[in-house]
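*Asks:* test case, fold it:
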Amino acid sequence: MGKIVVSEFMDEGAVVSLEDRFEVVFDPGLVEDRRALLAAVADAEGIIVRNRTRVDAELLAAAPRLKVVGRLGVGLDNIDLAACEARGVAVKPAHGGNGSSVAEYVLTGALMLRRQAYFASVAMLAGEWPRQALIGHEVAGCTLGLVGYGAIARETAKRARALDMTVAAYDPHLLADAPEWAGVTRHERLDTLIASADVVSLHVPLTEATRHLIDAAALTRMKPDAVLINAARGGTVDEAALAEVLRQGRLAGAMLDVFEKEPLPAGSVFEGVPNLIVTPHIAGVTEESNARISEMTAHNVMGVLTRTAEVHQ
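*Replies:* You can find the predicted model right below:
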């Protein structure tokens, strides 16, 4: 019976389905204890992770029997893909499992930040009545600018159109004549997209090309009454630059679910910044998406290990 290590949280029903056929070590605390994790994978054939477990050369060296990495999500920047390929270790992300969750998160941010009414609880409970100051904007008729136009961005676009938003996007990796552009204004340059959008939402992986893609210069190009949402990857936004423009009132607001350093430390550059909503990397995590992603990942990992076992019979 092969062994699978699960180092971060996963739907328990999917864990049970794995336990029917494999020895499973399900310990979400392993992500916090590197030494224990390396010991646990010593005889593992599979490991299942989210975004915080580093699957790097050190872990691969500690797991000589490893055959597959199951990713509870789609981002792969915590996994050394080249090292996995060199070792013949399959990497299986859960494509499509959390698209609706992220799309709903993005549109929630757009609605809250455009309306500007949801930061008033403290003042209201103190007896203030800032009605005139809280006359915000509707999302209907405004432009949602999507930086990257992959599957999750397209899910977001579909829902945005239902709210009567105009959708524009920039994606240099999607061919200009691709059918996915139907109903979307395609921008050939990032700067024209962010200059025209009322809501800018990021949908790109973290690479050398996208690190600080939204930097001080890009933020300056945005409309002063625009808002920024990042539920993609930390590091794609220059956090110090964003904090500064928010403090200066040169941007209407931002909602961030991902950060350069996670967990976000106390005393970060965002402490005391106005018109900012921060959440702990949960845009793609709902009860529903967790169940979908966990089931997909369990199926992916079982598939690889079953095929491998059949080949060696």
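*Asks:* alpha carbons only for contacts and neighbour counts from here, please
*Replies:* Noted.
*Asks:* helices or strands up against the longest helix anywhere in the chain?
*Replies:* Secondary structure of the chain per DSSP state H: the longest helix is helix 287-311. On a contact count with 3 or more Cα pairs under 8 Å, 6 or more residues apart in numbering; DSSP states H and E, helix 287-311 meets helix 12-19, strand 46-49, strand 68-71, strand 90-93.
*Asks:* okay if I get these as a markdown table plus mean neighbour count?
*Replies:* Below are these laid out as a markdown table (neighbours: other Cα atoms under 10 Å):
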| stretch | mean neighbour count |
| --- | --- |
| helix 12-19 | 16 |
| strand 46-49 | 26 |
| strand 68-71 | 26 |
| strand 90-93 | 22 |
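*Asks:* sorry, back to before: and the longest helix of the chain with helix 12-19, angle?
*Replies:* Going by axes from the mean of the first three to the mean of the last three Cα atoms, to 10 degrees, helix 287-311 is angled at 10 degrees with respect to helix 12-19.
*Asks:* got the contact list for helix 287-311?
*Replies:* Around helix 287-311, the neighbours that count as contacts under Cα atoms under 8 Å, 6 or more residues apart in numbering are 2, 10-11, 13-15, 17-18, 45-46, 48, 67-73, 90, 92-94, 97-98, 101.
*Asks:* what kind of secondary structure is the closest residue to residue 157 other than its chain neighbours in?
*Replies:* Using Cα to Cα, 6 or more residues apart in numbering and skipping residues adjacent in sequence, the residue nearest residue 157 is residue 167, 6.3 Å away. Assigned with DSSP: H, G, I helix; E, B strand; the rest coil, residue 167 falls in the strand class.
*Asks:* residue 167 - how many residues pack around it?
*Replies:* For residue 167, the count of nearby residues is 23 (other Cα atoms under 10 Å).
*Asks:* with residue 116 instead?
*Replies:* Neighbour tally, residue 116, other Cα under 10 Å: 18.
*Asks:* and the one 10 residues further on, by the same measure?
*Replies:* By the criterion of other Cα under 10 Å, residue 126 has 9 neighbours.
*Asks:* can you check residue 269 too?
*Replies:* Quick note: residue 269 (other Cα under 10 Å) scores 15 neighbours.
*Asks:* isn't it right next to residue 241, touching?
*Replies:* No. Checked against Cα atoms under 8 Å, the pair residue 269 and residue 241 is beyond contact range at 9.4 Å.
*Asks:* now the helices for the stretch 151-300 of the chain?
*Replies:* Using DSSP state H, counting those that start in this stretch, the helices of the stretch 151-300 of the chain run over residues 151-162, 190-196, 216-221, 239-247, 287-311.
*Asks:* in contact with residue 39, which residues?
*Replies:* Counting by Cα under 8 Å, 6+ apart, residue 39 touches residue 62.
*Asks:* in space, what's closest to the residue nearest the centre of the chain - neighbours in sequence excluded?
*Replies:* In the chain, the C-alpha nearest the mean C-alpha coordinate belongs to residue 232, at 3.7 Å (Cα atoms, centre = their mean). With Cα to Cα, 6+ apart as the measure, residue 203 is the residue that lies nearest to residue 232, at 5.2 Å, once sequence neighbours are left out.
*Asks:* now the second one, please; I'll put the structures next to each other:
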Amino acid sequence: MTAPRVLVSDKLSPTAVQVFKDRGIDVDYQPDLGKDKDALLAAIGDYDGLAIRSATKATEKLLGAASRLKVIGRAGIGVDNVDVPAATARGIIVMNTPFGNSITTAEHAIAMMFAVARQIPAADASTQAGKWEKNRFMGVEITGKTLGIIGCGNIGSIVAERAIGLRMKVVAFDPFLSDERAIQLGVDKVDLDELLRRADFITLHTPLTDNTRNIIDAAAIAKMKKGVRVINCARGGLVVEEDLAAGIKDGKVAGAGFDVFVTEPAESSPLFGLPNVVCTPHLGASTTEAQENVAVQVAEQMS
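*Replies:* All right, here's what the predicted structure looks like:
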């Protein structure tokens, strides 16, 4: 019996490639193939497994050509780049690694919170430009402030623990959060309106679903405290960017930290160029540790 063949069509850690080899799997590492739709389409028929990150798009057309494919593994949390219904219809199992990025994403949210609280990016640019604008960059402490966490699952719960360690008060809105778990975490479980009313900082850690899309819009912002700061390291589309931009312009919102956008790559956003808005290019999972974790996990699961 011949060994199953796996194509790795995005950049994955060498450790993961070794995991496949150690399990007796014939692995073909072609990290740039995912960017070339036509070449991928031509090659996919030869493989039993496909290991990907974000660049490869497993569309219905690609799956139609994947006559031998049994499993697709994505090293990451979401499976937005896989047509799951089309895969399921063909009996192809789709896997992801929902836990490997959790700490890294939580840390990024905390880092963004500090960056916005102390205006670090703008202060850095100003200082390196030879200015000395001490009075311009007045910040706020996070100690004693209330952090509102929307979505208290894998990542939200890590953010809650870190925030409590930073001596913040934490309120959480999550329909799936049990009272027992809330007590265990030391967070105050509240409804969304109460969170919006109480929070000095709001951070989102929920998937993008019909229930969460545009959860922060003009109506939600109207219920927030004046001077609130909003962090989104979860998914673009949870926040109506135009509405938040309006809130910043009229002084209701004091700042925002965004790692995710409605359109990615984001060449423009209503938030760009506004005062005390810190933006990063979807770096939530971008640490060497997380990339190693998810790559090894997906290789082990697929094997």
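*Asks:* buried residues, the longest helix of the first structure. List them.
*Replies:* Buried residues in helix 287-311 of the first structure, counted by 16 or more other Cα atoms under 10 Å: 289-302, 304-305.
*Asks:* cool, and stretch 186-205 of the second structure?
*Replies:* 186-190, 192, 194-205.
*Asks:* got the end-to-end distance for that stretch?
*Replies:* Stretch 186-205 of the second structure has its terminal residues 17 Å apart, counting by Cα to Cα, to the nearest Å.
*Asks:* list of residues touching it?
*Replies:* With Cα under 8 Å, 6+ apart as the test, stretch 186-205 of the second structure has contacts from 109, 113, 145-153, 155-156, 160, 164, 169-174, 177, 179, 182, 220-221, 223-225, 227-234, 238.
*Asks:* counterpart of stretch 229-236 of the first structure in the second structure, which residues?
*Replies:* Alignment of stretch 229-236 of the first structure against the second structure: residues 231-238, by TM-score structural alignment.
*Asks:* do the same with stretch 29-39 of the first structure
*Replies:* So stretch 29-39 of the first structure sits over residues 32-42 in the second structure, by TM-score structural alignment.
*Asks:* next: stretch 199-207 of the first structure.
*Replies:* Stretch 199-207 of the first structure covers residues 201-209 of the second structure once aligned (TM-score structural alignment).
*Asks:* now the equivalent of residue 103 of the second structure over in the first structure: how far from residue 158 of the first structure?
*Replies:* Applying TM-score structural alignment, one finds that residue 103 of the second structure aligns to residue 100 in the first structure. To residue 158 of the first structure, residue 100 of the first structure is 10 Å away according to Cα to Cα.
*Asks:* tell me which of the two has more neighbours.
*Replies:* residue 100 (22 against 16).
*Asks:* quick one, what contacts that one?
*Replies:* Taking Cα under 8 Å, 6+ apart, we find residue 100 of the first structure in contact with 152, 155, 156, 284.
*Asks:* what is the burial count for the last one?
*Replies:* The criterion is other Cα under 10 Å. On that basis, residue 284 of the first structure has 25 neighbouring residues.
*Asks:* quick check: it touching residue 99?
*Replies:* Yes. With contact defined as Cα under 8 Å, residue 284 of the first structure counts as touching residue 99 (7.1 Å).
*Asks:* distance to residue 125 of the first structure for the helices and strands packed on helix 287-311 of the first structure - can I get that in a markdown table?
*Replies:* Listed next are those as a markdown table, based on distance: least, Cα to Cα, whole Å:
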| stretch | distance to residue 125 of the first structure |
| --- | --- |
| helix 12-19 | 40 |
| strand 46-49 | 42 |
| strand 68-71 | 44 |
| strand 90-93 | 45 |
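*Asks:* and the ones you listed: which comes nearest residue 57 of the first structure?
*Replies:* Residue 57 of the first structure lies closest to strand 68-71 among these, at 13.3 Å (Cα to Cα).
*Asks:* what stretch of the second structure does the closest one fall on?
*Replies:* With TM-score structural alignment applied, strand 68-71 of the first structure matches the range 71-74 in the second structure.
*Asks:* can you give the distance of the matching stretch from its chain's centre?
*Replies:* The chain centre lies 19 Å from the centre of stretch 71-74 of the second structure; the measure is Cα atoms, centre = their mean, to the nearest Å.
*Asks:* same thing with stretch 65-76 of the first structure?
*Replies:* Relative to its parent chain, stretch 65-76 of the first structure has a centroid offset of 16 Å by Cα atoms, centre = their mean.
*Asks:* tell me the contacts of the equivalent of residue 5 of the first structure over in the second structure?
*Replies:* Alignment note: residue 5 of the first structure maps to residue 7 in the second structure; criterion TM-score structural alignment. Residue 7 of the second structure is in contact with 27, 28, 29, 30, 44, 47, 49, 50, 51, counting by Cα under 8 Å, 6+ apart.
*Asks:* and these, which is closest to residue 125 of the second structure?
*Replies:* Of all these, residue 30 has the smallest distance to residue 125 of the second structure: 38.9 Å, by Cα to Cα.
*Asks:* who touches the closest one in this structure?
*Replies:* Shown in contact with residue 30 of the second structure (Cα under 8 Å, 6+ apart): 7, 8, 9, 10, 11.
*Asks:* turn those residues into a markdown table, including secondary structure and distance to residue 213 of the second structure.
*Replies:* Below are the contacts of residue 30 of the second structure laid out as a markdown table (DSSP: H, G, I helix; E, B strand; the rest coil; distance: Cα to Cα, whole Å):
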| residue | secondary structure | distance to residue 213 of the second structure |
| --- | --- | --- |
| 7 | strand | 34 |
| 8 | strand | 32 |
| 9 | coil | 31 |
| 10 | coil | 29 |
| 11 | coil | 30 |
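*Asks:* tabulate these (JSON lines), appending distance to residue 35 of the second structure.
*Replies:* JSON lines is the format used below for those (distance: Cα to Cα, whole Å):
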{"residue": "7", "distance to residue 35 of the second structure": "14"}
{"residue": "8", "distance to residue 35 of the second structure": "12"}
{"residue": "9", "distance to residue 35 of the second structure": "8"}
{"residue": "10", "distance to residue 35 of the second structure": "8"}
{"residue": "11", "distance to residue 35 of the second structure": "11"}
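*Asks:* give me the PyMOL select line for those, limited to the buried ones.
*Replies:* To isolate the buried ones among those in PyMOL, judged by 16+ other Cα under 10 Å, type:
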select buried, resi 7+8+9+10+11
